[in-house]
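# sequence below, structure please.
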Amino acid sequence: MLTGTLPPDEKSLRMHPIKLHYDEEQLPREFDARSKWDHISKIRDQGWCGASWAFSTLSIAQDRLAIASDGKEVVELSPQNLLSCNRRGQQACNGGHVERAWNYLRKIGVVPEDAIPTQVATQFPMNRKELYTTEPAYRIASKEGDIMWELMTNGPVQGKFIFKII
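Here you go, the predicted structure:
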């Protein structure tokens, strides 16, 4: 199950990558995002829950928010909110689609971790004031330079391996 990330659906596979314009000669041989941005989030433990689809999506979203705001908006988003509420085609700790997680985050949003701590939650506070949303997800080409440029310019990226049985 790739730690909980399910294969992309046909619509996602047909998504055309955006065009990035950069000079490949300007790409450094090494780059550490933690050196450029000191507010990059720490790796979180998803335990035995197969929910990399939720944890990775929110980690990238909160890092990019912190980067875009120049460190003025640093928040830890609640994977439990996404696991418990994003049910359309998702299987919580038994796997999910990153594309659907991004779509949920764009259309509905999630609360900070302190509002719904990560655990098996049974009920949520009804007076949520803060919902964090994002712009639509986009795809970049699988070229190494494109991934490097995106990472250096906008922050962490989410990658998936697609295996095909021949």
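# going by C-alpha atoms from here, please, whenever you check contacts or count neighbours.
Noted.
# how close does the most centrally placed residue in the chain sit to Pro28?
Among the residues of the chain, the one closest to the centroid is Thr57, at 1.8 Å (Cα atoms, centre = their mean). Thr57 sits 26 Å away from Pro28, going by Cα to Cα, to the nearest Å.
# swap in Met15?
Met15 is 29 Å from Pro28, by Cα to Cα.
# and this one, so I can compare the two:
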Amino acid sequence: MNWCLLTFCLLFFTSAICEDRYVTYINAQQSSWVAGQNFDDTLAAIKTFKEAGEKFRSNGHAVVTLDFVSFIDDNTTVLPETFDARDEWSNCTSIGRVWDQGACEASWAIASTSVMSDRICIHSNFTTTPTISPQDLISCCRSCKIDCDGGFAILAWSYWNNSGIVTGGPYESYTGCKSYVNRPCEHTNGTEGVMCSDLNGSIDTCYYACDANAPQSLSYDSDLYFGEAPYFVDATERQIKLEIMNNGPVHALFDVFSDFFYYKSGLYVPTEDAEWVSENSAKIIGWGKENDTAYWLMVNSWNTSWGDGGLFKWPVNQTDYPLEAAVFAAIPIL
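Coordinates of the predicted model:
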């Protein structure tokens, strides 16, 4: 199918035929991954409400400068060919949790608080297992976000260090101090849901108190968790793997292209004609090798109907679109 006609079809019509043709087109262009339908909406609508909103390189915005941190490495540590943090720390169920950001471009907040949750569990030797609230971060870190139109992930980590973040689970979970306020949307696989395009994303008002439906035993001030000063992980494959093995999952930034919304399985590489859409935040929980190609195992925040149960594989040191230069984290204060 002619790419210009395909683009016109995707942008201006809602026909399922157009979406099916795009999936067929993607699968015909490459063999490293499989495309399929993930959302009950057109590409134009998906792009509007599922853009990552990460503003790391946008508009020269003044962000916090972080130090690069490397493990002192005598090269005697043998790195396994495959590693999955879900197996290494199976008592930390937060590692495999897949969020749904809904109609709010909040991947920056969900990825960061997910890594914070994982690391608190790991560094406490499973004795403390909170779910750090992306909602508290979105609502109260004024310098971090641009309403529901994205945010600055690095500032999220600095906010954790300086102000602390309380606990809180997914939409209407009423677990922790502050639950997420944006409902899930755009599910497929026969799930009844609502279109993201029918919703308005909400950042909610910042208030230094727990939700009315939160457990009565919680108070905002006593529920705050803090982290040490955040840092970039030295931008090499070995250092990132050592960081994950020693301290837990890490937060990574990467570029999102139009075909990524249709990812189902395999090693994702943008097809030649894919349109750049935005930057995204996600969590790296491990690595592996497929067809002799090394990959990072990553958790997205577009619900479990997207991708491989909400996860995806990104090639290590991908030539045109590397993510190794923007990997960061912090050690929790316990």
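# what are the ranges of the helices in the first structure?
10-13, 33-36, 52-68, 79-85, 98-107, 144-154 (DSSP state H).
# which ones are touching the aligned partner of His97 of the first structure in the second structure?
By TM-score structural alignment, His97 of the first structure lines up with Phe152 in the second structure. Counting by Cα atoms under 8 Å, 6 or more residues apart in numbering, Phe152 of the second structure touches 54-56, 63, 108, 144-145.
# could you work out the most separated pair of the residues you listed?
Using Cα to Cα, the pair of the contacts of Phe152 of the second structure lying farthest apart is Val63 and Trp108, separated by 14.0 Å.
# okay, those two: which has more neighbours?
Trp108 (33 against 16; other Cα atoms under 10 Å).
# what residue of the first structure matches up with that one?
Counting by TM-score structural alignment, Trp108 of the second structure corresponds to Trp53 in the first structure.
# please apply the same query to Glu243 of the second structure.
In the first structure, Glu243 of the second structure lands on Glu150 (TM-score structural alignment).
# the residue nearest to that match when sequence neighbours are not counted: what's it in contact with?
What sits nearest to Glu150 of the first structure in space, not counting adjacent residues and going by Cα to Cα, 6 or more residues apart in numbering, is Val157, at 7.5 Å. Residues counted as contacts of Val157 of the first structure (Cα under 8 Å, 6+ apart) are 60, 147, 150-151.
# thought Tyr295 of the second structure was touching Ile285?
No. Shown here, Tyr295 of the second structure and Ile285 do not form a contact pair, counting by Cα atoms under 8 Å, at 11.2 Å.
# the two - which one has more neighbours?
Ile285 (25 against 22).
# quickly find the element holding that one.
Assigned by DSSP states H and E, Ile285 of the second structure falls within strand 276-290.
# quick one: that strand to helix 107-123, angle?
30 degrees (axes from the mean of the first three to the mean of the last three Cα atoms, to 10 degrees).
# in strand 276-290 of the second structure, what counts as buried?
277-289 (16 or more other Cα atoms under 10 Å).
# out of these, which is nearest to Leu11 of the second structure?
Val277 (13.3 Å).
# for Gly168 of the second structure, see how far away that closest one is.
From Val277 of the second structure over to Gly168 of the second structure (counting by Cα to Cα), the distance is 30 Å.
# and if you look at Val78 of the second structure?
In terms of Cα to Cα, Val78 of the second structure sits 37 Å off from Gly168 of the second structure.
# more crowded one of these two?
Each of Val78 of the second structure and Gly168 has its neighbours counted (other Cα under 10 Å); Gly168 has more, 25 against 7.
# how many other residues sit next to the residue mapped onto Val98 of the second structure from the first structure?
By TM-score structural alignment, Val98 of the second structure lines up with Ile43 in the first structure. By the criterion of other Cα under 10 Å, Ile43 of the first structure has 9 neighbours.
# same deal with Pro130 of the second structure?
21.
# wait, it touches Thr167, no?
Yes. Taking contacts as Cα under 8 Å, Pro130 of the second structure lies within contact range of Thr167: 6.3 Å.
# stretch 43-63 of the first structure: end-to-end distance?
11 Å.
# list the buried ones in that stretch?
46, 50-63.
# in these, find the pair that's most separated.
Gly50 and Asp63 (21.7 Å).
# report how many residues lie close to Ile17 of the second structure.
12.
# show me what contacts it?
By Cα under 8 Å, 6+ apart, the contact set of Ile17 of the second structure is empty.
# equivalent analysis for Pro125 of the first structure, please.
115-116.
# could you report the separation of it from Pro156 of the first structure?
Relative to Pro156 of the first structure, and taking Cα to Cα, Pro125 of the first structure is found at 30 Å.
# now swap in Pro136 of the first structure and tell me
16 Å.
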